[in-house]
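**Q** After the sequence you'll find the predicted model.
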Amino acid sequence: MNLTFKGFLRGYCRELTGQQTDNLRKLCKTVVCDQPAAAEALMIFAALQGKAEYLASFTMGTWLHPDYARVSLSLALYGNVEAWLQSDDAPERYKKVWNAYQAKKNEPARTRRINALMRDKICETMRQKGLTTYRICKDLDLNLGNVYAYLGKGDVSKVSCDTARRIMEYSASL
C-alpha cells in the first residue's frame, strides 16, 4: 500500500468531520461549528494544496482565526509542510496529525512483525504438544494453504493478526 500524506489527510478530514467532500469551505464550517477536533488536520490538508491562507480567510471572526493565521504564516515561511510538521516550530497538536499518518503508513510492517512473533510462539507450542497444521486448520476451519504458508514457510502476510491470534490461543488451550 502506497499511502500518501495528502491521501491520508483527505480521508482523515472526512472521517473527523463526517463530511464526504474536499471542499475547504464546507469542511471549515463543520470544524468551526461541530467538529473542532478536525481543525489541525484541515489546516494541514489545505496547506498541502497551497491554500492555507485561503482557509484562514474563511475563519475571520471565529475562534479558529488566530491559530490558522499564525500557522498559515509559519507554513509560508517554512515552505514545506512535512518538514514543518517534523520541526520544533510546529505546535504539538499539529504534529499529532503527522504521527497519525506515520502510524497508518507503518501499520502493515507492524502487523507483519506481530504475526512473526505469534508464529514463533505457535510453532514452539505445536512442537511441545505435537500439533499438526492440518489439525489446527480442521478444528478452526481455516484454509490449509494459507496456514501452511504462514506456519511452515514463514509467510506472515498469509494470515491476519486475528487469525494468528486464534491459532495461538487454540494451540495454547490444548
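**A** Structure received. Numbering: from 1, shown residues only.
**Q** C-alpha only now, for contacts and for neighbours.
**A** Noted.
**Q** now the most far-flung residue of the chain relative to its centre: how far from Glu124?
**A** Distance from the C-alpha centroid of the chain peaks at Gly130, with 38.9 Å (CA atoms, centre = their mean). Gly130 sits 10 Å away from Glu124, going by CA to CA, to the nearest Å.
**Q** ok, now Leu24?
**A** Leu24 is 54 Å from Glu124, by CA to CA.
**Q** Name the surrounding residues that touch the helix or strand hosting Ser171.
**A** Assigned by DSSP states H and E, Ser171 falls within helix 161-173. Contact with helix 161-173 is made by Thr111, Ile114, Asn115, Met118, Arg119, Lys121, Ile122, Thr125, Met126, Leu131, Ile136, Leu140, as judged by CA atoms under 8 Å, 6 or more residues apart in numbering.
**Q** Please compare the first structure with the one that follows:
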Amino acid sequence: MRKLSFEGFLKRYVVELSGVQTTNVHKLADCLCENPRMKEPLFLYALTFDKVNLLLRYTMNSNVAAEYNQLSNRYSSVKMLSLLENLSPELPEGYLKVWRSYCSVRDATLADNDTKELIHRRVLELQKEKHLTNYRLYTDLQLNPGNVNAWLKCNDSNKMSLNCAR
C-alpha cells in the first residue's frame, strides 16, 4: 500500500469538506461562504497544486481574500510545507490543524499495527493457556484460514484487519 502524500490528502480533504465532489477551484471557492472550515485546506490545496492565482481571482470579493493574498505573497509551496512539518508558530493555527489531520490519517496504520501487535501477543498467550489451535480459531470465528495463519505464525499484520484481530 502506498504511503499517503500531503497532496493526495489535500485533494481528498477539500472534496470531502466541500461536498461538491470536484477539485475545481471555482466550485470549491463558492463553498467557502457556506463552509468556513474550508478556508485553510483550500488555500493549502491551491498553493500545493499551483492554483493560487485562480483561488485569488475567485475569492476576490470575499472576506478571506486579504489573508490568501498575504499568505501567497509570503510563502511558496516549499516554504509552507517546511513550516507545516516543523509546526511553526509563525503559521495561523488553522493551517497547522490541517497538517495534524494529515498526520493522523497518514499514521493511522502505524497505530493500528501497534494495536494488532498487542492483540497478537495476547491471542498467542490465550492459545497456549487454553490449548487452542489456529484451525479452531479460524473455524469458530469464521475467518480466512490463510490470513489467520500468516498473522499468528509469521506476525504478518497486513493479513489481518484491526477489526478481525479484535
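**A** Now that the structure is in, tell me what you want to look at. Note that the coordinates shown come from a computational prediction; the quantities given were computed from them, not determined experimentally.
**Q** And the TM-score between these chains?
**A** Put the two chains on top of each other and the TM-score (TM-score structural alignment, normalised by the length of structure 2) is 0.88; 163 aligned residues with a CA RMSD of 1.8 Å.
**Q** In the biggest helix by length in structure 2, which of the residues would be classed as buried?
**A** If you go by DSSP state H, structure 2 has its longest helix at helix 108-130. Buried positions in helix 108-130 of structure 2, judged by neighbour count with 16 or more other CA atoms under 10 Å: Asn113, Lys116, Glu117, His120, Val123, Leu124.
**Q** any idea how far the residue most central in space within structure 1 lies from Arg14 of structure 1?
**A** For structure 1, the residue nearest the mean C-alpha position is Lys104 (2.1 Å; CA atoms, centre = their mean). Lys104 of structure 1 is 16 Å from Arg14 of structure 1, where distance means CA to CA.
**Q** Just send the buried residues of helix 108-130 of structure 2 back as CSV, with distance to Glu90 of structure 2 too.
**A** Output for the buried residues of helix 108-130 of structure 2, formatted as CSV (distance: CA to CA, whole Å):
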residue, distance to Glu90 of structure 2
Asn113, 34
Lys116, 38
Glu117, 39
His120, 43
Val123, 47
Leu124, 49
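**Q** On the three-state scheme, Thr22 of structure 2 is what?
**A** Taking DSSP: H, G, I helix; E, B strand; the rest coil as the rule, one finds Thr22 of structure 2 in the coil state.
**Q** Wait, it touches Glu16, no?
**A** No. The pair Thr22 of structure 2 / Glu16 is not scored as a contact, 9.1 Å apart, by CA atoms under 8 Å.
**Q** Can you report how many residues lie near Leu48 of structure 1?
**A** Residues contacting Leu48 of structure 1 under the criterion other CA atoms under 10 Å number 17.
**Q** Actually, Ser77 of structure 2.
**A** Ser77 of structure 2 has 16 nearby residues by other CA under 10 Å.
**Q** list the contacts for it?
**A** Ser77 of structure 2 neighbours (CA under 8 Å, 6+ apart): Leu47, Thr48.
**Q** please redo it, this time with the cut-off set to 10 Å
**A** If a contact means CA atoms under 10 Å, 6 or more residues apart in numbering, then Ser77 of structure 2 has Leu44, Tyr45, Ala46, Leu47, Thr48, Phe49, Asp50, Leu83 as its contacts.
**Q** Looking at the residues you listed, which are in helices?
**A** Checking these against DSSP H, those in helices are Leu44, Tyr45, Ala46, Leu47, Thr48, Leu83.
**Q** gap between the first one and Tyr75 of structure 2?
**A** Counting by CA to CA, the gap between Leu44 of structure 2 and Tyr75 of structure 2 amounts to 11 Å.
**Q** Comparing those two, which shows the higher neighbour count?
**A** Neighbour count, other CA under 10 Å: between Leu44 of structure 2 and Tyr75, Leu44 has more, with 27 against 13.
**Q** Pretty sure the more buried one sits against Glu7.
**A** Yes. Leu44 of structure 2 lies in contact with Glu7 (CA atoms under 10 Å); the separation is 9.1 Å.
**Q** just to revisit the earlier point, which neighbours do Leu44 and Tyr75 of structure 2 share?
**A** Common contact partners of Leu44 of structure 2 and Tyr75 (CA under 10 Å, 6+ apart): Leu81.
**Q** quick one: the helices in structure 2?
**A** All helices of structure 2, identified by DSSP H, fall at 6-18, 25-30, 39-48, 52-58, 65-74, 77-85, 93-106, 108-130, 134-140, 145-154, 162-165.
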